[in-house]
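Q: please find the sequence and the predicted model below.
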Amino acid sequence: MRKYFFILLVFVIAFGFSTFAQNMIGNSDFTQSLYIPASIPSDGNIFTNNNWSFLVNATGGGTATSGNGYFEAVLSQTGSNSWAEQLLQSPITLDHGSIYKVSFMAKSSISRNVEVKIGGTAGVGWPAYNPGNGMAGGMTFQLGNEWKTYEFTFTMYKPTDEHARFEFELGLATGTVWIKKVSLEKVGQMESKSETQIATSTLTDVKGWNLIFDQDFSVATSIDKNVWNFDLGNGQNGWGNNELEYYTDHNAYIQNGNLIIEAKKETKSDKNGTYDYTSSRMLTMGKFSFEYGKVVIEAKLPQGQGIWPAFWMLGDNINQVGWPACGEIDIMEMLGNNSAKVYGTAHGPISGGVGIGQSYTLPSGTFSDSYHTFTFIWNKDAMGWYVDGHLYFFLTKSYVEANYGPQDWVYDHPFFLIINLAVGGNWPGNPNSSTVFPQKMYIKYIKVYQAQN
């Protein structure tokens, strides 16, 4: 942060403050009444008319007013998550590489936390652009019964977002919360750094490939428990994504030369609750991991609103360092409401786990019509994501270290494999009346290679 502050001083000396330091928040002094939206879209692209809206989600409860220079919320239910009650303003445009300062005053009738999240909508994965340890991914602040000013800065590392949301997450506690004098100002620009050029051929210019992991389901009769574990349950919180499914070890099976993971609409209960869907999540944690190589998966994917298939990897040090410090590599993710597009992403400390990625759209047809090959290649210098042999995303260590910092490249250690079919969640949204069940993901094989020395 000192480096960015120095850059800002140089900029101000040369050009003055006129470009920055303008409050981007409407009704920042709470002299107007709250705006009531005509509808609340499930994808999060809400319009609050350059004003604030108070939203109460299913598990929350409370009332709120705005006027006389402050916002007041009387919260009658704690809710099961931080966003059970929200004070929200959207859309707000955040520019890639810009540095923003947030300031507000607040107090509460009881000592409690409030989470502040400036983030994106479902279409970009509900990221928090001001990463913190809050339940929604934002920053938490402890309020007392006296007015206090809270301030922080953050850098917009992700691409420009013209539909960002400024949210006060008010759930998880009852009582009364007061907020006033909210500001969001652009105060500087991230230092521009160029990437050391590395040719994409660095991924494929090898002497040859040695096969080190071969799961060919055309010759298998059952799932090999020496290779695969199963995650069971709902993670008590939807695996951190508000997913709806209950994972079992019997929604995955071998049939007709495929590993099939099947999502069903059926009721399942445990001590934590009742769930309307079942599916499976398989992983090689503790049984197989590797550092650098090539992963190749041939599969046909499911489809439908709220359906979320994925092939991905986690660093095998996750139990020691946690997520996102362990690193996450999403080889393929697809949202079932658009089965012609898949996503490849690298997550890590980068902007609090939000990650860097790209998408690929088929020139014709969908990933549910026929089988396609998903390939991921990774070495000490770079990563590449491919669909049917086409490289669509190339990420280098030098780019990450130059633009984020050396600590953000967390991919120089072994990772294990995960395959799953989720139902619902923050990113895909939930199933609706158009979603047909059961949905099946068909996998012909999963192979891992390492380059010959």
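A: That came through, no problem.

Q: can we go C-alpha only for contacts and neighbour counts from here?
A: Will do.

Q: where's the residue lying closest to residue 195 once chain neighbours are set aside relative to residue 382, distance?
A: Nearest non-adjacent residue to residue 195, counting by CA to CA, 6 or more residues apart in numbering: residue 399, 4.8 Å away. In this view, residue 399 and residue 382 are 9 Å apart by CA to CA, to the nearest Å.

Q: quick revisit: helix/strand/coil for the residue nearest to residue 195?
A: Judged by DSSP: H, G, I helix; E, B strand; the rest coil, the three-state class of residue 399 is helix.

Q: outside of the helix or strand hosting residue 297, which residues touch it?
A: Applying DSSP states H and E as the criterion places residue 297 in strand 293-300. The contact list for strand 293-300 (CA atoms under 8 Å, 6 or more residues apart in numbering) reads 367-379, 441-451.

Q: assign a three-state SS to residue 339, would you?
A: Secondary structure state of residue 339, per three-state DSSP, is coil.

Q: how about it, what does it touch?
A: Going by CA under 8 Å, 6+ apart, residue 339 touches 301-304, 366-368.

Q: let me have those in JSON lines, extended by neighbour count.
A: Below are those laid out as JSON lines (neighbours: other CA atoms under 10 Å):
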{"residue": "301", "neighbour count": "26"}
{"residue": "302", "neighbour count": "25"}
{"residue": "303", "neighbour count": "26"}
{"residue": "304", "neighbour count": "22"}
{"residue": "366", "neighbour count": "20"}
{"residue": "367", "neighbour count": "23"}
{"residue": "368", "neighbour count": "19"}
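
Q: now, which of those residues sits nearest residue 434?
A: Lowest distance from residue 434 to the contacts of residue 339 (CA to CA) belongs to residue 304, with 7.3 Å.

Q: one more structure, for comparison:
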Amino acid sequence: MISSMHRILSTMAIATLLSASHVRSQEAVADTDVRELKSMTLVWSDEFDGDSLDYSKWGIEVNAFGGGNEELQIYTDRRENVRVEGGSLVIEAHRDNANVNGTQREYSSGRLRTKNRGEWKYGRIEVRAKMPVGQGIWPAIWMLPTDDAYGSWASSGEIDIMEYRGQTPNEVIGTLHYGAPWPKNKYTGAPYQLAEGTFADDFHTFAVDWQEGKITWLVDGKAVQTQTQWESDGGEFPAPFDQRFHLLLNLSVGGHFVGNPDASTTFPQAFLIDYVRVYQ
């Protein structure tokens, strides 16, 4: 992902995620960590009910070189890769040797962001989505700072609402990235597993409830992780998570975090987003 050098380290991240003492997993998260939606106001949303993307809310990124994690896809703005259809945003990966500005790669896919169209400081950011499944398939719902007020990545932070490995379809991961500029960045978080079934069977809702000094992750309305400790070389706590961030949605193919597709991976692969809602 652009601005996400942490992807290079992702294969080592799970041990850090599981051992982080200041991350409270689903067994320990209290109901008081999450505000009730009835106490909040819907300030931004996209229900994807039409037949075309709302460009007042989304920009499609065109990027021939993946996201800095030795990913294999090329991001395009073609309808094959990004479209609104059947009440959902469809981000679809193909094995088609796509060409962008003279660069050809084996796989194509899509990546969108709300930068300069939707940015928020605090709130509940909620996305209802259905995952693809397959070795080397990597959808993500995440947030980056719009202003980089505390310096380059990861001093200004990153909020990963949901990351998913297509080969482990019953598990999602939520992570914070912060600290010093890469390679001295830090990251903490935890995985969450379904008791039965997979995230590819149906739509599920992924959210963060982001408050001053506290961020809680939710899956299908259930609080599964809370973080209350982080840092930034560029400022005092609660920096860097006290600035405006924008949302990104993408589907990657391959890279260190998931490994590359193999003979069992079929294409096309579709990441479906039913809605995005932001409450404050």
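A: Structure's in. What do you need? This structure is a prediction, so every number in the text was calculated from the model and none was measured.

Q: care to give me the TM-score?
A: Remark: TM-score between the superposed chains equals 0.84 [TM-score structural alignment, normalised by the length of structure 2]; 261 aligned residues with a CA RMSD of 2.9 Å.

Q: sec struct for whatever residue of structure 1 lines up with residue 259 of structure 2, please.
A: Counting by TM-score structural alignment, residue 259 of structure 2 corresponds to residue 429 in structure 1. Following three-state DSSP, the label given to residue 429 of structure 1 is coil.

Q: how many neighbours does residue 429 of structure 1 have?
A: Neighbourhood size, residue 429 of structure 1 [other CA atoms under 10 Å]: 24.

Q: residue 304 is in contact with that one, correct?
A: No - assessed by CA atoms under 8 Å, residue 429 of structure 1 is found out of contact with residue 304, at 10.7 Å.

Q: contacting residues for the closest residue to residue 252 of structure 1 other than its chain neighbours?
A: With CA to CA, 6+ apart as the criterion, residue 252 of structure 1 has its nearest non-adjacent residue at 4.4 Å, and that residue is residue 261. Each residue near residue 261 of structure 1 by CA under 8 Å, 6+ apart is listed here: 251-253, 279-280, 420-421, 440-442.

Q: try 6 Å
A: Contact analysis of residue 261 of structure 1 by CA atoms under 6 Å, 6 or more residues apart in numbering lists 251-252, 440-441.

Q: can you check residue 167 of structure 2 too?
A: By CA under 6 Å, 6+ apart, the contact list for residue 167 of structure 2 reads 134-135.

Q: trace it over to structure 1, please.
A: When structure 1 is aligned by TM-score structural alignment, residue 167 of structure 2 is paired with residue 337.

Q: could you report the separation of that match from residue 326 of structure 1?
A: Going from residue 337 of structure 1 to residue 326 of structure 1 by CA to CA gives 30 Å.

Q: please apply the same query to residue 362 of structure 1.
A: Applying CA to CA, the value for residue 362 of structure 1 to residue 326 of structure 1 is 31 Å.

Q: of these two, who's got more company?
A: Using other CA under 10 Å, the more surrounded residue of residue 362 of structure 1 and residue 326 is residue 326, with 22 against 13.

Q: give the equivalent position in structure 2 for the more buried one.
A: For residue 326 of structure 1, the residue aligned by TM-score structural alignment is residue 156.

Q: before we move on, the earlier item: need the contacts of residue 261 of structure 1 in CSV with secondary structure, can you?
A: Listed next are the contacts of residue 261 of structure 1 as CSV, based on three-state DSSP:
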residue, secondary structure
251, coil
252, strand
440, strand
441, strand
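
Q: now those as CSV including neighbour count?
A: As requested, the contacts of residue 261 of structure 1 are exported to CSV (neighbours: other CA under 10 Å):
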residue, neighbour count
251, 17
252, 24
440, 23
441, 22
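
Q: for those residues, which one is nearest residue 242 of structure 1?
A: Nearest member of the contacts of residue 261 of structure 1 to residue 242 of structure 1, counting by CA to CA, is residue 251, at 19.9 Å.
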